[in-house]
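**Q** all I have is the shape, not the residue letters:
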């Protein structure tokens, strides 16, 4: 039996577009109160307007850069001051940059950005919110991982490493919070068509589009649906890990494309 939001407070990071935006919409439709954060203020404001149209009242929205301790602390303080509690944390902010092999040609700035965003960003948010999630008596941490956290591939070594780290952190949290009223879940998508590949290829939209040519990838709404489903199970039910891939994807390298022979 699904449990609706019932006034529970959900934080979504990286909420200005893609999976984050779709998740915020899904939570709003399910009756959650929302606190959304992202770096891009203009895009975040557009999400605020969308959510206001759904619920009739504006969510709490504030700038959030998970690579900055000061930004994270200001955001979390604002949420607690505004709502007085937090029930759900969706650690969605993350990115892939480049497809460099691990050799002398690799861009180390890309590596550092991925590690700081995907791993340290998730840790910064989680560290500061665990006490509030426990205090709520009905807490839930939902980390957005990836199939890249289950299999490595050439050109994705560092990105995969960050998602393997998310998987490890999720498992450790599940042990550390055992016996406390906090569920720990990981949603691990495969190929999802969002801005992900455009960012990965540093704004080359033509190259990004080629990633999905001839197949039907998942959408941000597909992943958001899984996240909302996970968050609306009865509190004694914990969905540990949910792996989602399009029917046209077998693994990181094997996909079925129209017109492609076996």
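**A** Perfect, I can see it now. It should be emphasised that the depicted structure is a prediction, and the values quoted were computed from it without experimental measurement.
**Q** use CA for all of it now, contacts and neighbours both
**A** Noted.
**Q** now do the longest helix along the chain: which elements does it pack against?
**A** What stands out as the longest helix in the chain, according to DSSP state H, is helix 157-176. If you count contacts as 3 or more C-alpha pairs under 8 Å, 6 or more residues apart in numbering; DSSP states H and E, helix 157-176 packs onto helix 108-114, strand 182-189.
**Q** go with 10 Å
**A** helix 108-114, helix 122-136, strand 139-144, strand 182-189, strand 241-244 (3 or more C-alpha pairs under 10 Å, 6 or more residues apart in numbering; DSSP states H and E).
**Q** so how far is it from its chain's centroid?
**A** From the chain centre to the centre of helix 157-176 is a distance of 13 Å (C-alpha atoms, centre = their mean, to the nearest Å).
**Q** also stretch 46-54?
**A** Relative to the centre of its chain, stretch 46-54 is centred 19 Å away, using C-alpha atoms, centre = their mean.
**Q** what angle separates the longest helix of the chain from helix 122-136?
**A** Interaxial angle, helix 157-176 versus helix 122-136 (axes from the mean of the first three to the mean of the last three C-alpha atoms, to 10 degrees): 20 degrees.
**Q** buried residues in helix 157-176?
**A** Going by neighbour count (16 or more other C-alpha atoms under 10 Å), the buried part of helix 157-176 is 157-167, 169-171, 173-174.
**Q** try stretch 35-54
**A** By 16+ other C-alpha under 10 Å, the buried positions in stretch 35-54 come out as 35-40, 44, 47-48, 50-51.
**Q** also stretch 187-203?
**A** 187-201.
**Q** now do stretch 105-119
**A** Buried, per 16+ other C-alpha under 10 Å, within stretch 105-119: 110-111, 113-119.
**Q** adding distance to residue 9, write these out as JSON lines.
**A** Output for those, formatted as JSON lines (distance: C-alpha to C-alpha, whole Å):
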{"residue": "110", "distance to residue 9": "33"}
{"residue": "111", "distance to residue 9": "33"}
{"residue": "113", "distance to residue 9": "29"}
{"residue": "114", "distance to residue 9": "28"}
{"residue": "115", "distance to residue 9": "28"}
{"residue": "116", "distance to residue 9": "26"}
{"residue": "117", "distance to residue 9": "23"}
{"residue": "118", "distance to residue 9": "23"}
{"residue": "119", "distance to residue 9": "24"}
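**Q** ok, and here's another one to check against it:
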């Protein structure tokens, strides 16, 4: 049984592409009025027109941008913390601090800024729900991924702490931890190298952005007393962040 989403407002960060855009579409189809936030406002505007949503510029690494964004959100019943990403694939001995700083600013502090700013509206809604998209990297580690895995571990810890801090209040918390999803993620990690990005998914059938959006939409349309705390989603071909069955 799902709940009616008519009259409910959802905020999606990182909504200009990938999981964010797919989630915005599915939430709109489920009846939500969707506020889309991202830096690429031209993409957002086109998507907002398509789904009848509201496009607003948002840079989660900038507190002033977050404040301006939240000031234009009239209500918030659902927040999808989707903005994030990875840069580089270097050993810790060769770590590029600027890459680490960007990953922590985007994944961890970005989630903190947006969630902290919208929590009063989420609680005031009487039935709020925070969904944070982390990764299988939030619970495991792998060689050359220290910057990303440490950021995702921290993001997951932040989100899970909220569950206890707001126990007894009318707000739910769900963490979605995807495995291999074929989006622009790997292109960003490899600085636009499309061939290297494509190799990540070669020989497997990866998840799509719509697969994750399906799960998010399911979670936020459960009855108010149902809290799906943690959902890890991987392709059938993937066992862990480093182990996959690649078909010839």
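**A** Yes, it's here. Source: prediction; values computed, not measured.
**Q** and the TM-score between these chains?
**A** Scored against TM-score structural alignment, normalised by the length of structure 2, the superposed chains reach a TM-score of 0.98; 248 aligned residues with a C-alpha RMSD of 0.8 Å.
**Q** quick one: the longest helix of structure 1 aligns where in structure 2?
**A** Mapping helix 157-176 of structure 1 onto structure 2 (TM-score structural alignment) gives residues 146-165.
**Q** how big's the offset between that stretch and structure 1?
**A** Comparison of stretch 146-165 of structure 2 with structure 1 after fitting gives an average deviation of 0.9 Å (mean C-alpha distance after the TM-score superposition for structure 1).
**Q** before we move on, the earlier item: in strands, which of the buried residues of stretch 187-203 of structure 1 fall?
**A** Those of the buried residues of stretch 187-203 of structure 1 mapping onto strands are 187-189, per DSSP state E.
**Q** tell me the contacts of the residue minimising distance to the centre of structure 2?
**A** The centroid of structure 2 falls nearest to residue 82 when counting by C-alpha atoms, centre = their mean (2.0 Å). Residues counted as contacts of residue 82 of structure 2 (C-alpha atoms under 10 Å, 6 or more residues apart in numbering) are 11-15, 18-21, 23, 37, 107, 110-111, 131-134, 176.
**Q** what's the answer for residue 78 of structure 1, then?
**A** So residue 78 of structure 1 contacts 35, 60-62, 72, 84 (C-alpha under 10 Å, 6+ apart).
**Q** and it, how far from residue 61 of structure 1?
**A** Applying C-alpha to C-alpha, to the nearest Å, one obtains 9 Å for the distance of residue 78 of structure 1 from residue 61 of structure 1.
**Q** one more: residue 8 of structure 1?
**A** Using C-alpha to C-alpha, residue 8 of structure 1 is found at 16 Å from residue 61 of structure 1.
**Q** these two: which is more packed in?
**A** For residue 8 of structure 1 and residue 61, the more surrounded residue by other C-alpha atoms under 10 Å is residue 61, and the numbers stand at 22 against 19.
**Q** and that one, what's its match in structure 2?
**A** Using TM-score structural alignment, the partner of residue 61 of structure 1 in structure 2 is residue 55.
**Q** is that match in a helix, a strand, or coil?
**A** Under DSSP: H, G, I helix; E, B strand; the rest coil, the three-state class of residue 55 of structure 2 is strand.
**Q** kindly report the same for the one 10 residues further on.
**A** Classification of residue 65 of structure 2 using three-state DSSP returns helix.
**Q** that one and residue 81 of structure 2: what is the separation?
**A** According to C-alpha to C-alpha, residue 65 of structure 2 and residue 81 of structure 2 sit 15 Å apart.
**Q** so between the two, which is more surrounded?
**A** residue 81 (27 against 17).
**Q** leaving aside the residues next to it on the chain, what's closest to the counterpart of that one in structure 1?
**A** Aligned by TM-score structural alignment, residue 81 of structure 2 pairs with residue 91 of structure 1. Once flanking residues are discounted, residue 91 of structure 1 sits nearest to residue 143: 4.8 Å by C-alpha to C-alpha, 6 or more residues apart in numbering.
**Q** and the one you found, what does it touch?
**A** With contact taken as C-alpha under 10 Å, 6+ apart, residue 143 of structure 1 is in contact with 89-93, 122, 126, 166-167, 169-170, 184-188, 227, 241.
**Q** and the alignment partner in structure 1 of residue 68 of structure 2, how many neighbours?
**A** Under the alignment (TM-score structural alignment), residue 68 of structure 2 maps onto residue 74 of structure 1. Burial measure for residue 74 of structure 1: 14 neighbouring residues, criterion other C-alpha under 10 Å.
**Q** which ones are touching residue 74 of structure 1?
**A** 62-64, 68 are the contacts of residue 74 of structure 1 under C-alpha under 10 Å, 6+ apart.
**Q** distance of the closest residue to residue 213 of structure 2 other than its chain neighbours from residue 141 of structure 2?
**A** Distances taken as C-alpha to C-alpha, 6+ apart place residue 23 nearest to residue 213 of structure 2, at 4.5 Å, with adjacent residues excluded. Distance, residue 23 of structure 2 to residue 141 of structure 2, using C-alpha to C-alpha: 27 Å.
**Q** so the two - more neighbours on which side?
**A** Legend: neighbour count by other C-alpha under 10 Å for residue 23 of structure 2 and residue 141, higher for residue 23 (26 against 17).
**Q** residue contacts, that one?
**A** Counted by C-alpha under 10 Å, 6+ apart, residue 23 of structure 2 has contacts 12, 15, 17, 29, 34, 80, 82, 209-217.
**Q** of those residues, which belong to helices?
**A** Using DSSP H, these in helices are 29, 209-217.
**Q** just the buried members of the residues you listed?
**A** Neighbour counting with 16+ other C-alpha under 10 Å marks 209-213, 216-217 as buried within these.
**Q** show me what residue 91 of structure 2 lines up with in structure 1.
**A** Structural alignment (TM-score structural alignment) places residue 91 of structure 2 against residue 101 in structure 1.
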